[in-house]
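Novice: One predicted model, sequence on top.
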Amino acid sequence: MSRSLSIVVVEDEPLTRATLVAFLEREGHAVRPASCVAACRAALRDKAADVVLLDIGLPGEDGLSYARELRSAGATGVIIVSERGEIETRIAALDDGADDYLTKPVHLEELAARVRSVARRRAPQGARLSFGPVVLDQAARSAVAAGVPAALTRGEFDLLWALAVAEGKIVSREALSEVVSRGEGDLRSVDALVSRLRRKLASADEDGLIVTAPGFGYRLRPPVTRA
């Protein structure tokens, strides 16, 4: 999610830690660095976090056991960021409570999308978001445009919700494809869904609610607020 999130980056390599912190801060998030599990625990005692980025090979306690601890607490999203890319480790991490797994070197824009995705999945259900004359209700999975209900398919609603929670920032076609396909997707299907959404929201779309970022993805034009 592109609303400002509270994030803790747990990474013992100073340059990598600084790079991740600086990038996520540029994305508008409140980021705290931690070099080990103990430092992360201290940071979370001070203030809860929406998402923890967690390396596996840390000094002292390893990241996998800490992922289990975080999952048992249940309040924080966990993304493993590790050099270890073997499938056994990835499966173990996901089984131990990680919400997602990225292998280093990390593509920073993909990292930002994964952070948004994890925060979105863990957001309280029943949220309502509005932008321009459109109101989305997550619990009812409904959309109202300029006071008129819009009949959206599952894919159309999921794509529009993903754009809404990004709060005006560009969401790549690849990230949107993952949202609507639940896995392997076709980028052309994203474009088709956007085209259909523009037609269905035409009565409320005089200024172009869904804006194309050529060569990258889409964003919403108006400010997004919680309804």
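Specialist: Perfect, I can see it now. Bear in mind the structure is a predicted one, so any value in this text is a computation, not a measurement. Residues are numbered from 1 along each chain as shown.
Novice: From now on I want contacts and neighbour counts done on CA atoms only, so please keep to that.
Specialist: Will do.
Novice: Now do the contacts for R154.
Specialist: V180 (Cα atoms under 8 Å, 6 or more residues apart in numbering).
Novice: another structure for you, compare them:
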Amino acid sequence: MSNTVLVVDDEAVIRARLKGYFEREGYRVLEAGDGEQMWKQLTKQHVDLVMLDINLPGTDGLSLARQLRSHSDVGIILVTGRDETIDKIVGLEMGADDYVTKPFELRELLVRVKNLLWRISLVKKSQQAVNQAEKSDDLIAFDQYLLELNSRKLRRGDKVIKLTKAEFELLTAFALHPQQVLSREYLMEQTSHRNEEVNDRTIDVIIRRLRNKLQTDLFVTVHGEGYLFATKVDD
């Protein structure tokens, strides 16, 4: 079955160019001119990857990426006409997996799409294996917290702490390897953020969010090596 790509861009010429190229490469391509049309497409059918232009009428692409990532694991590639570092960093913090800057080469974009879809498939296979292995024992306790692997919840007493998918995956990786230094490369393989080119920045962002949500610093930075989960766990 071919992967489905949704192109979100207010320029019809660009949408037509991308649609024609990717369909020739064997992909199923959908189109949307703004955020409203994007949501309509997503509610009607399954989409594997969204190419999302930052400069859209109405709700901008950065806000749409954040909204999309909050409830979906779909691959997101941001497309921007501005070659500014702040745009790229903010885009990744909003939940995008990758970005390209206009004007872009179609072949380069194709490679990025293939790599991202491949990484998504690896993450899904890894998650399936973990879920299968943890069916009989899915509770990890640490520092007054209880991590439920099967239900994907983090509790402290009666309170449930909401985690994004990437935050949960990263916390699980730490909880399964307490008091061990984990490299950023290894942590990147355990999360839904799949772009090798930005792994250092992505991992730092996720850990900062975890520190804020847990209201304690269990994640010790080991300079030049990675991070260490500085607590004991009971499983």
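Specialist: Yep, that arrived. Note that this is a predicted model, so its numbers are computed, not measured.
Novice: Just give the TM-score of the two.
Specialist: TM-score of the superposed chains, computed with TM-score structural alignment, normalised by the length of the first structure, equals 0.54; 133 aligned residues with a Cα RMSD of 2.4 Å.
Novice: Which residue range of the second structure does stretch 193-209 of the first structure align onto?
Specialist: Counting by TM-score structural alignment, stretch 193-209 of the first structure falls onto no part of the second structure.
Novice: Likewise for stretch 77-95 of the first structure?
Specialist: The aligned range for stretch 77-95 of the first structure is 75-93, by TM-score structural alignment.
Novice: quick one: buried residues of that stretch?
Specialist: For stretch 75-93 of the second structure, the buried set under the neighbour-count rule, 16 or more other Cα atoms under 10 Å, comprises 75-80, 87-89, 91-93.
Novice: Stretch 40-49 of the first structure too?
Specialist: Counting neighbours by 16+ other Cα under 10 Å, stretch 40-49 of the first structure gives 40-41, 43-44, 49 as buried.
Novice: What is the burial count for K200 of the first structure?
Specialist: Under the neighbour criterion other Cα atoms under 10 Å, K200 of the first structure is assigned a count of 17.
Novice: Secondary structure class of the most centrally placed residue in the first structure, three-state.
Specialist: The centroid of the first structure falls nearest to R116 when counting by Cα atoms, centre = their mean (1.4 Å). With DSSP: H, G, I helix; E, B strand; the rest coil as the basis, R116 of the first structure sits in helix.
Novice: Counterpart of it over in the second structure?
Specialist: Match for R116 of the first structure (TM-score structural alignment): K114.
Novice: now that match: how far from E31 of the second structure?
Specialist: When distance is defined by Cα to Cα, to the nearest Å, K114 of the second structure is 19 Å away from E31 of the second structure.
Novice: And the buried residues of stretch 75-93 of the second structure, which two are furthest apart?
Specialist: G75 and D87 (18.3 Å; Cα to Cα).
Novice: quick one, strands of the second structure?
Specialist: 4-8, 28-32, 49-53, 75-80, 98-101, 139-142, 145-148, 153-156, 159-161, 181-182, 219-222, 226-229 (DSSP state E).
Novice: In the first structure, point out the residues matching the last one.
Specialist: It refers to strand 226-229 of the second structure. Going by TM-score structural alignment, strand 226-229 of the second structure sits over no part of the first structure.
Novice: and what of stretch 38-46 of the second structure?
Specialist: Aligning stretch 38-46 of the second structure against the first structure (TM-score structural alignment) gives residues 40-48.
Novice: Next one: T103 of the first structure from F23 of the first structure, what distance?
Specialist: Counting by Cα to Cα, the gap from T103 of the first structure to F23 of the first structure is 17 Å.
Novice: Look up how far N195 of the second structure lies from R66 of the second structure.
Specialist: 17 Å.
Novice: between those two, which one's more packed in?
Specialist: Using other Cα under 10 Å as the criterion, R66 of the second structure and N195 rank with N195 on top: 19 against 16.
Novice: Contact partners for that one?
Specialist: 97-98, 116 are the contacts of N195 of the second structure under Cα under 8 Å, 6+ apart.
Novice: Please give the number of neighbouring residues around I120 of the second structure.
Specialist: For I120 of the second structure, the neighbour count with other Cα under 10 Å is 21.
Novice: T59 of the second structure now?
Specialist: 13.
Novice: same deal with K165 of the second structure?
Specialist: The burial count for K165 of the second structure: 17, using other Cα under 10 Å.
Novice: how near is it to I86 of the second structure?
Specialist: 24 Å.
Novice: ok, back up a step: and of the strands of the second structure, who's closest to R211 of the second structure?
Specialist: strand 219-222 (7.5 Å).
Novice: Can you name the residues in contact with that closest one?
Specialist: 181, 207, 211, 227-230.
Novice: from the middle of its chain, how far away would that strand be?
Specialist: Relative to its parent chain, strand 219-222 of the second structure has a centroid offset of 22 Å by Cα atoms, centre = their mean, to the nearest Å.
Novice: One more: stretch 93-104 of the second structure?
Specialist: Taking Cα atoms, centre = their mean, the mean C-alpha location of stretch 93-104 of the second structure is offset from the chain mean by 12 Å.
Novice: buried set for it?
Specialist: 93-100.
Novice: wait, which of these is closest to I140 of the second structure?
Specialist: G95 (26.6 Å).
Novice: Was I right to think the closest one contacts R66?
Specialist: Yes - using Cα atoms under 8 Å, G95 of the second structure is in contact with R66, at 5.8 Å.
Novice: quick revisit: and which of the buried residues of stretch 75-93 of the second structure is nearest to M51 of the second structure?
Specialist: I77 (4.9 Å).
Novice: so what corresponds to V5 of the second structure in the first structure?
Specialist: So, by TM-score structural alignment, V5 of the second structure is matched to I7.
Novice: ok, that match - contacts?
Specialist: 29-32, 49-53.
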